[in-house]
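K.L.:
My questions are about this predicted structure, shown below with the sequence.
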Amino acid sequence: MEVKILGAGCYNCQALESNVINALAELDLAAEVVRITEAGEIAACSVDGVPALIVNGSVKVCGRVPQKEEIKEWLRQEDRQGGKGS
């Protein structure tokens, strides 16, 4: 599974990353977690704002920090669909 966290490293971006890592640990899922901080790379991902979360190429959220339980549901869905690298 590939997880991308987009943002410049602000408090909200760090909170999103923490929630993602905790959710992965609680679900005992393996994932490649990539932080994208460069403005050009973020723009290339076609998101409307940061922080943003992309799982296996699918934009899950942008412009807010989702709760860990919401992230866990997205991760479960991607794992059931046989996300790459899982």
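P.N.:
Arrived safely. Note that the structure is a prediction, hence the values are computed from the model and not measured.
K.L.:
going forward, measure contacts between C-alpha atoms and count neighbours the same way
P.N.:
Fine.
K.L.:
Quickly note the distance from the residue with the largest distance to the centre of the chain to residue 19.
P.N.:
Largest separation from the mean C-alpha position in the chain: residue 40, at 18.0 Å (CA atoms, centre = their mean). Distance, residue 40 to residue 19, using CA to CA, to the nearest Å: 25 Å.
K.L.:
Next one for the comparison:
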Amino acid sequence: MQIKILGSGCKKCLTLADNARAALASLGREAQIIKVTDFAEIAAHGVMSTPALAIDDKVVSVGKVLSADEIAALLPTS
């Protein structure tokens, strides 16, 4: 599984990345977390408001910092 944090690297983006790590830890799962700061690549995902979260290249949240529990609920079960 691959999780992308799409954003400029601001405090909200860092918090979203931390929450993604916490969500994975709470579920005992592992994933590759990638921070995407290139605006062309962010726009290629159709994202115009950051931070955004993509799981396996599917954008699941735009423009808000999800909690660890909210992220855990979005992760695939297998």
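P.N.:
Structure received. Worth saying up front: this structure is predicted, and the values here are computed from it rather than measured.
K.L.:
did I read that right, the residue farthest from the centre of structure 1 in a helix?
P.N.:
Yes: using DSSP: H, G, I helix; E, B strand; the rest coil, the assignment for residue 40 of structure 1 is a helix.
K.L.:
and stretch 55-66 of structure 1, which stretch of structure 2?
P.N.:
Aligned by TM-score structural alignment, stretch 55-66 of structure 1 falls on residues 55-66 of structure 2.
K.L.:
Need the contact partners of that stretch.
P.N.:
1-4, 12-13, 15-16, 19, 45, 47, 49-54, 74-75 (CA atoms under 8 Å, 6 or more residues apart in numbering).
K.L.:
secondary structure class for residue 50 of structure 1?
P.N.:
coil.
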